[in-house]
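J.: Provide a 3D model corresponding to the input given below.
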Amino acid sequence: MRIRPTRQQLLGLLPARLVLVHGPREPGALYLSFDDGPHPLHTPRLLDLLARHGARASFFLVGQRIEQHPALVERIVAEGHALGNHSYSHRQFHRLGLRAQLDEVERTDRLLQDFDRAGAHRFRPPRGDVSLPLLLAFARRGRSLAYWSYDSLDYQQRPAAELAARLQRQPPADGEVVLMHDDSDCAAQILARLLPAWRDEGRRLHALPAARA
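T.: Below you'll find the predicted structure:
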């Protein structure tokens, strides 16, 4: 049995309206999430793959990359995926004061709203770096922070076949939020192996529920 890191265990104790670690635990449901995009090479390939298998996902985007590749953000929205906030510059949040952290969030909020007109977006901090002051600020503002319950490890420069085999041996449970990235081709390689099998097993791939406005 997998043992979650302590940070995930602690965040999982908080109300889901403040920190979403799991998605709804519907039978067969999984929630793919992709950080660090959009990327001009890897994001289109990933979107093509998701479309072929009728899968939906959540894309936690970096503000600077939104500005560089707006057509990709438009495509993400047009194909039924959800947008999330992954800061403006992907700086290490533990090196920033609270005001600088909130500036990173708010700047990206404004960019995202131009694409999907959503009143609110879930925020996932770079590298999962969550501080108590940031949590309290989000609680005061009624904001929602998004985490994950299953780490694909696709950022570890390990062969995609090895990581896919791990996902097959230790599959995510119903309602799990799977952490992946769309700034390399590793996630697409893993999912090319897994999506057909998951479809045959009756798995359904969803975007995360919308944040409260």
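J.: okay, CA-based contacts and neighbour counts for the rest of this
T.: Fine.
J.: Can you get me a residue count around residue 162?
T.: A count of nearby residues for residue 162, using other Cα atoms under 10 Å, gives 11.
J.: For it, what is the enclosing helix or strand?
T.: Using DSSP states H and E, the element containing residue 162 is helix 160-169.
J.: what about the most centrally placed residue in the chain, distance to residue 164?
T.: Compute the mean C-alpha point of the chain, and by Cα atoms, centre = their mean the closest residue is residue 33, 3.1 Å away. Per Cα to Cα, to the nearest Å, residue 33 is found 16 Å from residue 164.
J.: got it, and residue 62?
T.: Distance, residue 62 to residue 164, using Cα to Cα: 26 Å.
J.: any idea whether residue 83 is helix, strand or coil?
T.: The local conformation at residue 83, judged by DSSP: H, G, I helix; E, B strand; the rest coil, is strand.
J.: I have a second one here; can you model it like the first so I can compare?
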Amino acid sequence: MARFHSALALALGLATVGAGAAATGTPSGCKGTLYLTFDTGNMRHAELIADTLARHGVKATFFLAQEKTTRGDSALDASWAPYWRARVAEGHAFGSHTWRHGSFRGDSGTLVRYRLQDGSSETMDAAAICAELQRPDTRFQELTGRRLDPLWRAPGGRTTPNTLAAAQSCGYRHVGWAAAGFLGDELPSETYPNSLLLQRALERLRDGDIVMAHLGIWSRKDPFAPMFEPLIAGLKAKGFCFSTRRGQT
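T.: Have a look, this model is predicted:
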């Protein structure tokens, strides 16, 4: 629920999560560059989103955690190896989203409180934080033969100074998202219908914005995933190009 609460706050303009617009160099012929990013979520629409990206020739950045999926397995199980190998072959970028998809809740001295999805908490030092980020990296290499890029995203966008310092010490740079880049795919569709979310994204996104969505969300009744077709087409019509977060600062 931490992810949903922080996301709702952001959507209502009550919070800013992670990085805003990134400094970019705009490719020739583009009016601006956007960065599509996807967290694993429940993977329900993973194939649809991959097909949409391929059809439009768009490269994205995927942040991976060992989350439960609608197939009854988890996103980094061997059953998902063909999916991830196909995305590697397409040239996308990949980062860690932690292994257990917990929430970094606060610092105490040199330690960090990490709240797990079952409501329990544990205290982590820098080495434990690095292990939590590195485990998806190790698993991804087992599945695809490729390491993750040196990127990570905290679940719910929650970070602490100690967490960021630990991640940096083991080579992972945090990637947040722009306020306009929060697509709202985890908000209630009854009050945030797809038409509203699509219109808002097309109107608000600007050069350098990092855009955040999921490969599947448990809570949303009317999934946003089919809207990536008109969203990407509409953004291209406005002159935007797309890139990954690989190599960006």
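J.: Would you report the TM-score computed for these chains?
T.: TM-score for the superposed chains, counting by TM-score structural alignment, normalised by the length of the first structure: 0.81, backed by 199 aligned residues with a Cα RMSD of 2.7 Å.
J.: just to revisit the earlier point, what helices and strands are in contact with the helix holding residue 162 of the first structure?
T.: Helix 160-169 of the first structure sits against helix 186-200, with contacts defined as 3 or more Cα pairs under 8 Å, 6 or more residues apart in numbering; DSSP states H and E.
J.: Tell me the helix or strand right after the helix it packs on.
T.: Along the chain past helix 186-200 of the first structure, the next helix or strand (assigned with DSSP H and E) turns out to be strand 204-206.
J.: re earlier: looks like the residue nearest to the centre of the first structure contacts residue 61 (just checking).
T.: No. Under the criterion of Cα atoms under 8 Å, residue 33 of the first structure makes no contact with residue 61, lying 10.5 Å away.
J.: Onto which residues of the first structure does the top strand by length along the second structure map?
T.: In the second structure, ranked by residue count with DSSP state E as the criterion, the top strand is strand 32-39. Aligned by TM-score structural alignment, strand 32-39 of the second structure corresponds to residues 28-35 of the first structure.
J.: Just give me how far that stretch sits from the chain centre.
T.: For stretch 28-35 of the first structure, the separation from the chain centroid amounts to 8 Å (computed by Cα atoms, centre = their mean, to the nearest Å).
J.: same check, this time on stretch 198-217 of the second structure
T.: For stretch 198-217 of the second structure - counting by Cα atoms, centre = their mean - the centre lies 12 Å from the chain centre.
J.: likewise stretch 126-137 of the first structure?
T.: 16 Å.
J.: what comes up buried for that stretch?
T.: Of all the residues in stretch 126-137 of the first structure, those buried under the rule 16 or more other Cα atoms under 10 Å are 126, 130, 134, 135.
J.: for those residues, which one is nearest residue 177 of the first structure?
T.: Nearest to residue 177 of the first structure, judged by Cα to Cα, of those is residue 126 at 16.4 Å.
J.: contacting residues around the closest one?
T.: Neighbouring residues of residue 126 of the first structure by Cα atoms under 8 Å, 6 or more residues apart in numbering: 86, 87, 90, 91, 92, 93.
J.: change it to 10 Å
T.: 35-36, 60, 62, 85-94 (Cα atoms under 10 Å, 6 or more residues apart in numbering).
J.: Buried subset of these, written for ChimeraX?
T.: This is the ChimeraX syntax for the buried subset of the contacts of residue 126 of the first structure, where burial follows 16+ other Cα under 10 Å:
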select :35,36,60,62,85,86,87,88,89,90,93
